[in-house]
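Undergrad: predicted model and sequence below, questions to follow.
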Amino acid sequence: MSIKRWVTRRWYGKPGALGLLLPLEWLYTACAKRRRQRYAQQPERRYRAGVPVIVVGNISVGGTGKSPTVAWLVAHLRERGWQPGIASRGYGGHADQYPLLVEPTTPPQQAGDEPVMLRLSTGVPVAVAPARADAVKLLEAQGCNIIVTDDGLQHYALERDIELVVIDGERGLGNGHCLPVGPLREPPARLADANAVLINGTPRVELPVDGWAGTLSPLHLRRLSDSVRQPLSPLPFSGKVHAVAGIGHPERFFATLDALGIEVIRHPFGDHHQFTQQDISFGDQLPIVMTAKDAVKCQPLLSDTMRASSWALEVALTPETGFSDWLDSQLEPWSHVRREDVARRC
């Protein structure tokens, strides 16, 4: 077993030997608290946008369903007449210059995998920058009248109007400890300060706060050779497939495929894994099914023949009834921004 897998098991089970690192956890927690207090005491260090900012983040390391939540938010806001943009750190990307406005053709090596995926799936402007305030300023210049940030809960240099924390219902908060003993970036008490908590999937562990329920459901399969979408029943292939997942919680992806009746050969990778041809060369002709995020990086590595039998599983998040009304009520103080923008466009 690799060290990374061993640590992950300890994070989502009993800490075991990681308990020896408790002094480091105390130091980490004290530094995180001090950093947040420093920004609270020095408002001049925080950027206040001229439009509302919704931060979608988590307090744990790894995937919880933030990107599908961002995609749902963007679709909902557009239905309500807003002109949203998405700001991101662009983790895993290295651009020559920031902020970077992401185009559908921008290589994930420059912008990161999630920003490119969100640009393709939502169609709204996406900007990336290590300092998220720079990305927000660029989106404001593009005419966006509301900003949704993909991650960034701990990026206190950016003022926010709504904090939405996403939690994986299956794994919850792990062992409840902060790094390095556990998977948390901030203590569980931080959840009480957020405007809302969205629980992705059925909670299997008790959580310290109440939250809105959300369901992540598969939509269809998209063939990588031509982007043709195929329904999940009947499946466009039979027999075993290679399942590739370089996300924060690969087992969730594999479980989704299992539930669809797909017999999978599992290939888990770390979150934001930088794929090589060797990673996805399996020496046979079996189909490959991967997450939409991984497809952004893997598609250029595949031969034409392999693309024709490779698929991305596209999913969507649906919050429980009432969440959209709650969100609209939170944005009501900013409704004049939307109305003024509509008036200008007319």
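TA: That came through fine.
Undergrad: drop to CA atoms for contacts and neighbour counts, all remaining ones
TA: Fine.
Undergrad: counting neighbours, what do you get for A133?
TA: By other CA atoms under 10 Å, the residues close to A133 number 24.
Undergrad: for the closest residue in space to it that isn't next to it in sequence, which residues are in contact?
TA: The shortest distance from A133 to any non-neighbouring residue, by CA to CA, 6 or more residues apart in numbering, is to L158 (5.7 Å). With contact set as CA atoms under 8 Å, 6 or more residues apart in numbering, L158 has these partners: R46, Y47, R48, R132, A133.
Undergrad: structure B:
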Amino acid sequence: MIERLWSGRSPLYLLLLPLSWLYGAVSNLIRLSYRWGWRKVWRSPLPVVVVGNLTAGGNGKTPVVIWLVEALQRRGYRPGVVSRGYGGRADRYPLVLDMKTTPRQAGDEPVLIYQRTGAPVAVSPVRADAVRALVEKGGIDLIITDDGLQHYALARDIEIVVVDGVRRFGNGWWLPAGPMRERASRLTSVDAVIANGGVAVGEELPMQLVPGLAVNLKTGERRAASTLKNVVAMAGIGHPPRFFTTLAQSGVRLVREIPFADHQSYSEAQLAGLSGPGETLLMTEKDAVKARHFARENWWYLPVEAVLPETGAQALLDRITSLVSQPPPERAEETR
């Protein structure tokens, strides 16, 4: 139903327009309050790169963060990652992740980023607190924020927006009548736009999510996903159909497709009931981080990798690394 509303295929979104106008007015007022100095902005002593989006969920933002971290690591840099930790309930904040940190504490995406990259990761509803925790710990030379484009209390040096290249901006309206957190005109003020799938527009960088080998949650065995038999696919991400389409394009024959809400928490009994005798349960890597500790032998996940054109990717990385190699500007605790 939400997809039909947000895409404009259902005229019922018109009933929600008054709420959208209110959302837009509040959103703009918050942004202007920081721009005009009514509210204070905290600037990190290290460069900050924000990876965010304009629409609600499912754009491929976290794969871009992972790609960015790994690309910087290959160049010899030491990025740290901060996140709000959506879906997690830590006993205290900021929380710096370690190997014992669970998705229940930190949220699924921060745990996924930490496990995939090994980079320092900290979560806090107040992102400045997460940045301070990583800076205090040391061993990093720049900060990447997973989401946070609209978190204007934290100053940023570079803004990267990830756009769903297929769905784009739907009907173009603010939440809840449409998918927008901010209007599409915001793209004119960011440093880079990455289009996930579909067709890149203008100077957008095209990106594809390329699947790797399927991994068994219990044994760690790896094999081509197309060799798995009687596959039941599940996905608790922002846009589950993208995962199911990826599987079909990879030659996986699906018995059933089971979508869940983004950041869905799972129990062993719940997931065990999804597949029957002789069937294979195949999930996203984001789901796997929440199911690994009670995994069964017929449970697999499919990791994906963000792939960008080399020329555009290198130019973006050069711009980011130049912030680290050059003397930093004067960074006050509070700034406009």
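TA: That came through fine. Just so it is clear, the model here is predicted, and its values are computed rather than measured.
Undergrad: in structure 2, what residue corresponds to the residue nearest to A133 of structure 1?
TA: The alignment partner of L158 of structure 1 in structure 2, by TM-score structural alignment, is L154.
Undergrad: how close does its match get to L187 of structure 2?
TA: 19 Å (CA to CA, to the nearest Å).
Undergrad: repeat for P206 of structure 2
TA: 15 Å.
Undergrad: count the residues that sit near V128 of structure 1.
TA: 31.
Undergrad: same question for G276 of structure 2.
TA: 12.
Undergrad: in stretch 253-262 of structure 1, what counts as buried?
TA: For stretch 253-262 of structure 1, burial by neighbour count (16 or more other CA atoms under 10 Å) applies to F253, F254, L257, I262.
Undergrad: trace the last one over to structure 2, please.
TA: Under the alignment (TM-score structural alignment), I262 of structure 1 maps onto V252 of structure 2.
Undergrad: quick one: E25 of structure 1 and L191 of structure 1, what's the gap?
TA: 18 Å.
Undergrad: the more surrounded of these two?
TA: Comparing E25 of structure 1 with L191 by other CA under 10 Å, the one with more neighbours is L191, at 22 against 19.
Undergrad: distance of the counterpart of L316 of structure 2 in structure 1 relative to R160 of structure 1?
TA: Following TM-score structural alignment, the counterpart assigned to L316 of structure 2 within structure 1 is L327. Relative to R160 of structure 1, L327 of structure 1 is positioned 14 Å away (CA to CA).
Undergrad: do the same with Y28 of structure 1
TA: Distance of Y28 of structure 1 to R160 of structure 1, computed by CA to CA: 24 Å.
Undergrad: who has more neighbours, these two?
TA: Neighbours were tallied for Y28 of structure 1 and for R160 using other CA under 10 Å; the higher tally belongs to R160 (21 against 17).
Undergrad: thought that one was touching V53?
TA: Yes - using CA atoms under 8 Å, R160 of structure 1 is in contact with V53, at 5.1 Å.
Undergrad: mind listing the helices for structure 1?
TA: Secondary structure of structure 1 (DSSP state H): helices located at 3-11, 22-41, 66-79, 108-111, 113-122, 132-141, 250-259, 292-298, 304-308, 323-331, 335-345.
Undergrad: contacting residues for N58 of structure 1?
TA: N58 of structure 1 sits next to T64, K66, D151, L153, V165, V166, I167 when contact means CA under 8 Å, 6+ apart.
Undergrad: burial check on P333 of structure 1, number of neighbours?
TA: P333 of structure 1: 10 neighbours (other CA under 10 Å).
Undergrad: aligned to G58 of structure 2, what sits in structure 1?
TA: Per TM-score structural alignment, G58 of structure 2 is aligned with G63.
Undergrad: once you drop chain neighbours, what's closest to its match?
TA: Leaving aside its sequence neighbours, G63 of structure 1 sits nearest to G248 (CA to CA, 6+ apart; 3.9 Å).
Undergrad: could you do H239 of structure 2 as well?
TA: Of all residues not flanking H239 of structure 2 in the chain, G58 sits nearest, at 4.8 Å (CA to CA, 6+ apart).
Undergrad: my guess is the one you found contacts P241. True?
TA: No - applying CA under 8 Å as the test, G58 of structure 2 and P241 come out as separate, 10.0 Å apart.
Undergrad: who's in contact with the longest strand along structure 1?
TA: Ranked by number of residues, the top strand in structure 1 under DSSP state E is strand 212-223. If you take CA under 8 Å, 6+ apart as the criterion, strand 212-223 of structure 1 is touched by 68, 196-202, 228-232, 256, 307-320, 323.
Undergrad: now the residues you listed: which count as buried?
TA: Among the contacts of strand 212-223 of structure 1, those buried by neighbour count (16+ other CA under 10 Å) are 68, 196-201, 229-230, 307-314, 316-319, 323.
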